[in-house]
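Asker: How does the following fold in three dimensions:
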Amino acid sequence: MSYRGRFAPSPTGRLHAGSLVAAVGSWLCARHAGGQWLLRMEDIDPPREVSGSAASILAALPAFGLVADAPVIYQSSRIAAYDAAFEQLRRASRVFPCWCSRSDLAAADGLHRDGRCIAPADLGRAPAWRIRVPDEDIHFVDALQGLQSQRLREAVGDFVIRRVEGFYSYQLACVVDDAWQGITDVVRGSDLLDSTPRQIWLQRCLGFPTPRYLHLPLVLDSQGRKLSKSERSREVDPAAPLPSLRRALSFLGIKPDENACDVSGLLHAALAHFNPRNLPQCSDHHVT
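Answerer: The predicted structure follows:
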């Protein structure tokens, strides 16, 4: 299959410098490979969503020259697909209901490791649902960060794929939609690096192919925190896109063309000199 990449933001705020870096990095990798670049809005966690931010993000991206090759997919419209994947896992006895409280989990070091709930069943309330994980290492080679390995049972245990409230987890929804959209390459921030083994395990359980992965360094604030967690998240300005786009390219190790007078020219010049192998593996850059 030809290259299909994607940018998949969550609507928890406006587009900021960190998410712009992820968008530009994924766009450059897709265009460098002669492939497609898709958009997906990961709006399946209503308590965390900020009203209007999905529309704001989608309106901002074209101002930075980032135009998708297909209509945007909203995860909130894909619940039936997640229901089907959940039922497939349930029928295969891959998942189990869990009524554990925080105190129950604290007594077990916060993790489930034996494929069953350690609390008594409470049929008067809805459970969370967890997937059983193997006692083995999950390996993958990240195109930028190199060989990665995680023993799921020790690192995360039997993790939740459907919450008590009925919301599906990011891990399940992401895996189902990457498969449905035919994503061959996932380029995203390295804060999601430790999610990848969980997603690979879900892909195996559901019979989905595993895409290639490339995790970009994170843009951090002056205190070393991920930018989206910072009070100074530095929203980018779609009305004046060139300064923010130049900063994003510089962060990705690309010297921006100072003679470019519009975003199209700036991206075209960046793409002409872009090679994913030259991306920085980590970064000491901070937003002040």
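
Asker: make it CA atoms for all contacts and neighbour counts henceforth
Answerer: Will do.

Asker: Pull up the gap between Cys174 and Arg204, please.
Answerer: Cys174 sits 14 Å away from Arg204, taking C-alpha to C-alpha, to the nearest Å as the criterion.

Asker: higher neighbour count, the two?
Answerer: More neighbours surround Cys174 than the other of Cys174 and Arg204, with 18 against 11 (other C-alpha atoms under 10 Å).

Asker: tell me which element the more buried one falls in.
Answerer: Element membership for Cys174, per DSSP states H and E: helix 170-180.

Asker: centre of the chain versus that helix, how much separation?
Answerer: Centroid separation for helix 170-180 versus its chain: 10 Å, with C-alpha atoms, centre = their mean, to the nearest Å.

Asker: May I see the buried residues of it?
Answerer: For helix 170-180, a neighbour-count test (16 or more other C-alpha atoms under 10 Å) marks 170-179 as buried.

Asker: one more to put side by side:
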Amino acid sequence: MNYVGRFAPSPSGLLHFGSLIAALGSYFQAKAHDGQWLMRIEDLDPPREMPGASTAILKTLEQFGLEWDGAVMYQSQRHEHYQAQIDTWLNRHQAYCCQCTRKQIKADGGFYLGHCRHSKLLPTPGLSIRLFMQNPVESFTDLHQGNITIPSALAHEDFIIKRRDGYFAYNLAVVIDDIEQGVTEVVRGADLIEPTGRQISLYQTLGQTPVSYLHLPLAMDENGKKFSKQNHAKPIKTTQAKPTLMRAMEFLGFDLPKDFLSSSIEDMLQWGIKNWCIQQLPTKNHIIV
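Answerer: Alright, predicted model coming up:
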């Protein structure tokens, strides 16, 4: 099977250092396997989106020499695919509507206990839609992290596939899109380890072979907060592309040559592809930079 990887940023903000690490890790892993590196914009949540961020992210990647294969996929253009799958599950009684609030779930201990499983509620604005958990995943093997155990209550929970506000859930969209794009391996940050079990379960429910997963260490600021748009991480500066690229590659465990800064960005990336290996990645999940 030919290797297919992807990078799937959310346009809730501009590309920051943590995003660059995820982009580079997925890029090097794909290209080191002579594979494809695809691009997907995960614009599922309009209220959280920053105007112009999608275009800006793509331009920033280009200025760092990161060229993707094929056309960019936008989740905002794929709603009919997500809805069609939800309708199929509803018609087969594999999914159901739920009126439980976050407050109620929190009062139950933080996990959904299935109150609406047999309520026969019809799809209505203000109700979420949950999938009956048919294939609970309590553990999986990560290519870098090793064996990951998922709490039993979380693994067996009927999770949301369409939110109360009418937007499609991340777990549903990401799996449907990875299948559509033929992705064989997902490389992303360690902050997304928790939903991996649900995504593997979705593959099984859909009768598909799950992809493999590689979760990269997270870059943290001096206050111990991860670089993220929610934490208002500063966008990376394209005017300092080569030093920033070097910093990100060092974070990923590369032992760079002394004269590396004098290389072109293209040569830096080609060197990275040639010298990439998973074993070089830091063993810690969180690293202050």
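
Asker: In contact with Ser76 of the first structure, which residues?
Answerer: Contact analysis of Ser76 of the first structure by C-alpha atoms under 8 Å, 6 or more residues apart in numbering lists 42-44.

Asker: now do 10 Å
Answerer: Applying C-alpha atoms under 10 Å, 6 or more residues apart in numbering to Ser76 of the first structure gives the contacts 41-46, 173.

Asker: Tell me which other helices or strands the lengthiest helix in the second structure touches.
Answerer: Longest helix in the second structure by number of residues, with DSSP state H as the criterion: helix 17-32. On a contact count with 3 or more C-alpha pairs under 10 Å, 6 or more residues apart in numbering; DSSP states H and E, helix 17-32 of the second structure meets strand 4-7, strand 36-41, helix 53-63, strand 185-189, strand 212-216, strand 218-220, helix 241-251, helix 265-275.

Asker: Point out the most buried one among these.
Answerer: strand 4-7 (a mean of 24; mean count of other C-alpha atoms under 10 Å).

Asker: helices or strands up against it?
Answerer: The contact analysis (3+ C-alpha pairs under 10 Å, 6+ apart) places strand 4-7 of the second structure against helix 17-32, strand 36-41, helix 170-181, strand 185-189.

Asker: Would you pull up how far the longest helix of the second structure lies from the middle of the chain?
Answerer: Remark: helix 17-32 of the second structure is offset 12 Å from the chain centroid, using C-alpha atoms, centre = their mean.

Asker: One more: stretch 134-149 of the second structure?
Answerer: 16 Å.

Asker: residues making contact with it?
Answerer: By C-alpha under 10 Å, 6+ apart, the list of residues contacting stretch 134-149 of the second structure reads 94, 150-158, 185, 187, 190, 193-194, 196-205, 212-217, 278-285.

Asker: on that earlier part again, closest to Gln75 of the second structure out of the helices and strands packed on helix 17-32 of the second structure?
Answerer: Distance to Gln75 of the second structure, taken as C-alpha to C-alpha, is lowest for strand 36-41 among those, at 6.4 Å.

Asker: Average offset of that closest one relative to the first structure?
Answerer: Its matched residues in the first structure lie on average 0.3 Å from strand 36-41 of the second structure after superposition (mean C-alpha distance after the TM-score superposition for the first structure).
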